[in-house]
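A.B. asks: sequence first, predicted model second:
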Amino acid sequence: MTVNDSMLLSGLDVLPSQVAILDGTGDIVFTNRAWREFPTETGAVADDHVGTNYLEVCEAGGDDEASRIADRLRALLDGDRERVSVEYFCPTPRGDRWFTMRGIEFEESGERYALVMHVDITNRKQSEIGLRNQNAQLETVAGLLSHDLRNPLNVALGRAELVESEHAEPLVRSLQRMESIISEALEFVQSDETATTRTVELRKRANRAWEQVETDDAELSVAGSTEFEADPQLLNHVLENCFRNAVEHGSASPRSHANEDAVDHDERTVVVGTLDLEDGFFVADDGRGVPVEDRDRVFEDGYTTAATGTGLGLAIVQRIADAHGWRVRITESESGGARFEIRF
């Protein structure tokens, strides 16, 4: 063996993945340290050491996944494939694990060989399983909110509006508040959906979202527009929640006494525009702004400074931005209010 051969095999020895080299018949001619130590780590029986035919070991396993690995490796050694990859489940005495088997063929001195590597993907698979379970739970919650709770609530609200009593108005307000909470919670659950994007135009989307928000006497100003890729429905949620936040915390809300007299409470403006190089957009208001120390916290689930707030609006903005691969941050607007910047 040459020095270079020795260095190559030593390099394979330090890899965390199990690596073996098979000859043209499937016999194991080399294994690295991780391959040799795998039985010790898992409590399994070592039956695939050097000199053993690895294809026969797989076929003797008696399960479909092992047979599938053997079939792929045989195709590799027969020259029908240049590389193969198989993801499989591996129960061990020390716990369930998942691996990806990758194989690539090569020739040395006119002979065909295959390099086989088993990569542990257990953490990724467990995360995928956890995510599937979480999504299933979210679907259950969404169904509960949209049907089992909203339908009887609508009936109660309709009946309450017909009641002639001094208690009717506060009752209706409470039921309307419950309906609003359900809507925001449902929107929060659905904001985890995968974004299905198409080309959208900022001005058009901003105007449409503004129409869906109770803006009182506030006005919308679209200072610039651009086209970009986004999920139209999810983008509407982003804009609507930014608009609600701007209206709720706009200049009609009291600022500090030092500059209170300088505020025209009858003129509230929310501005939408593009960022430099049109790599994003912003929504800015003329309200009290967000203190620097709170600018990360406002995106947390449940964080709110409003007595009747749910704390979900800006959390929805963050989750939808994440679903698109966007970045969102809060800074100060030109008038001293809050400015939400979304960068693509």
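C.D. replies: Happy to help now that I have it.
A.B. asks: all contacts plus neighbour counts: C-alpha atoms, from now on.
C.D. replies: Fine.
A.B. asks: what are the buried residues along the helix or strand containing Ile330?
C.D. replies: In the assignment (DSSP states H and E), Ile330 maps to strand 327-332. Within strand 327-332, the residues that count as buried by 16 or more other C-alpha atoms under 10 Å are Val328, Ile330, Thr331, Glu332.
A.B. asks: same check, this time on stretch 332-344
C.D. replies: For stretch 332-344, burial by neighbour count (16+ other C-alpha under 10 Å) applies to Glu332, Ser333, Gly337, Ala338, Arg339, Phe340, Glu341, Ile342, Arg343, Phe344.
A.B. asks: repeat that for stretch 116-135.
C.D. replies: Buried residues in stretch 116-135 (16+ other C-alpha under 10 Å): Val116, Met117, His118, Val119, Asp120, Thr122, Asn135.
A.B. asks: ok, so of the residues you listed, who is nearest Asp217?
C.D. replies: Set against Asp217, the nearest of the buried residues of stretch 116-135 by C-alpha to C-alpha is Asn135 (39.6 Å).
A.B. asks: try this one side by side with the last:
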Amino acid sequence: MGSERNQERRTETFSELNQFRDAIIQSANVWINTLDEEGNVTLWNRAAEEISGYPAADVVGDDNIWARLYPDDEYRREILCYVGEILQGEKAVEAFETTITTRDGSERIISWNSHAIVNAEDELQGSVAVGRDVTERRERERQLRRQNERLNEFSNIVSHDLRNPLTIAQGYLELARTECDSDHLEDVDIALTRIDQIVNQTLALARHGRTIDKKESTDLAQLAEHCWETVDTARGKLEVDDLPRTNADPRALCHLFENLFRNTIEHGGDDVSVRVGSCEDGFYVEDDGVGLSADLAEEIFEPVASGGGETAGLGLAIVKRIVEAHGWQIRATESTSGGARFEIVGIDPTE
């Protein structure tokens, strides 16, 4: 009698486990389906219904679903051959993508992970496939590639179509200086130098709007001190506190520090004091200059056109692109001395 009760309990427990398993499968936000050894569908969860548009009642026990999902005969044969290799155990766990045609005629890209199902005797019982709809992700990647291509074209135009006539103008300027002495030539030199700066900044803005190079463990304190030496800092002073190391593109970070330092000199004066230090989740660059108004703090990173002899507002736009390319964030605020403070946060310190 006791053995019968134990058997009943085991049967009830097994039934409960099956119900629990089915509930998990049906509530999953990924497409899950199973096939028997003949390739017929034996399970089709709710996510599979929602993505494909075909209800389980029309799919389970039928192998005609593949002709609906893959109406192109050649494409369907290629996929079924691949799935067949998985069913025969010729492939263990495989990740691949296919483009299905849903019930309403739209196309979706599905990323699959599939493997064979075997019993305790190592006999094939079918296969299971888990699919994720990656259509939007692939579209974003395609748009990003297209944007990068446009940026490359833009960079090439700037580099070629502006630099060539600029070089010619600079050459003629040097010839003019040998033939005459005029204060106007100095003004021309200043204007051409400014054009060269704008070209360099525009190219940097385009480049850092795309990608960064290979990351490596970078000493931020050492890099900041090096960049200070490469910038015309007049009588400015730099103080560098302890800074964390982080994985970053050091060449891009050089552009970041250089542009922040130039910004402090341009707006804080020749004798500005600059401090680079650690803050929660990152580091900061601050000065004791004139500071930022509240309304400018939100707009300061947007690229603006140059006016008259003023520096074009590209330096801080480049800084923001570099920060975002690393997956960090930047914010502008007021320093403890009333100047400007730029905080770069979201970095991951390394040893």
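C.D. replies: Perfect, I can see it now. Just so it is clear, the model here is predicted, and its values are computed rather than measured.
A.B. asks: quick revisit: pipe the buried residues of stretch 116-135 of the first structure into JSON lines and attach secondary structure per row.
C.D. replies: Output for those, formatted as JSON lines (DSSP: H, G, I helix; E, B strand; the rest coil):
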{"residue": "Val116", "secondary structure": "strand"}
{"residue": "Met117", "secondary structure": "strand"}
{"residue": "His118", "secondary structure": "strand"}
{"residue": "Val119", "secondary structure": "strand"}
{"residue": "Asp120", "secondary structure": "strand"}
{"residue": "Thr122", "secondary structure": "helix"}
{"residue": "Asn135", "secondary structure": "helix"}
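A.B. asks: so which pair among those residues is furthest apart in space?
C.D. replies: Val116 and Asn135 (35.3 Å).
A.B. asks: which position in the first structure aligns with Ile212 of the second structure?
C.D. replies: Residue pairing (TM-score structural alignment): Ile212 of the second structure is matched to Thr194 of the first structure.
A.B. asks: so where is the strand holding Ile330 of the first structure in the second structure?
C.D. replies: Going by TM-score structural alignment, strand 327-332 of the first structure lines up with residues 329-334 of the second structure.
A.B. asks: counterpart of Gln176 of the first structure in the second structure?
C.D. replies: That one, Gln176 of the first structure, aligns with Thr193 by TM-score structural alignment.
A.B. asks: tell me the secondary structure at that match.
C.D. replies: Thr193 of the second structure ends up helix, using three-state DSSP.
A.B. asks: what of Glu121 of the second structure?
C.D. replies: coil.
A.B. asks: burial measure for it, as a count.
C.D. replies: Glu121 of the second structure is flanked by 6 other residues according to other C-alpha atoms under 10 Å.
A.B. asks: please apply the same query to Pro291 of the first structure.
C.D. replies: Residues within reach of Pro291 of the first structure, counting by other C-alpha under 10 Å, total 13.
A.B. asks: in the second structure, what residue corresponds to it?
C.D. replies: Using TM-score structural alignment, Pro291 of the first structure pairs with Ser293 in the second structure.
A.B. asks: also Tyr113 of the first structure?
C.D. replies: Matched by TM-score structural alignment, Tyr113 of the first structure corresponds to Gly126 in the second structure.
A.B. asks: hmm, Glu37 and its match touching each other?
C.D. replies: Yes: the criterion here is C-alpha atoms under 8 Å, and Gly126 of the second structure meets it with Glu37 at 4.3 Å.
A.B. asks: find residues that contact each of the two.
C.D. replies: Shared contacts of Gly126 of the second structure and Glu37 (C-alpha atoms under 8 Å, 6 or more residues apart in numbering): Leu87.
A.B. asks: these two - which one has more neighbours?
C.D. replies: Gly126 (24 against 16).
A.B. asks: any idea how far stretch 298-309 of the first structure is from the middle of the chain?
C.D. replies: Stretch 298-309 of the first structure sits 22 Å away from the centroid of its parent chain (C-alpha atoms, centre = their mean, to the nearest Å).
A.B. asks: Phe89 of the first structure: which of the buried residues of strand 327-332 of the first structure is nearest?
C.D. replies: Using C-alpha to C-alpha, Val328 is the member of these that lies nearest Phe89 of the first structure, at 38.7 Å.
A.B. asks: grab the nearest non-local neighbour of the closest one.
C.D. replies: Excluding the flanking residues, the one nearest Val328 of the first structure by C-alpha to C-alpha, 6 or more residues apart in numbering is Ile342, at 4.5 Å.
A.B. asks: using the three-state scheme, assign that neighbour.
C.D. replies: Assignment for Ile342 of the first structure (three-state DSSP): strand.
A.B. asks: can you pull the contacts of the aligned residue in the second structure for it?
C.D. replies: In the second structure, the residue matched to Ile342 of the first structure (TM-score structural alignment) is Ile344. The neighbours of Ile344 of the second structure, taking C-alpha under 8 Å, 6+ apart as the test, are Gly282, Phe283, Tyr284, Val323, Trp328, Gln329, Ile330, Arg331.
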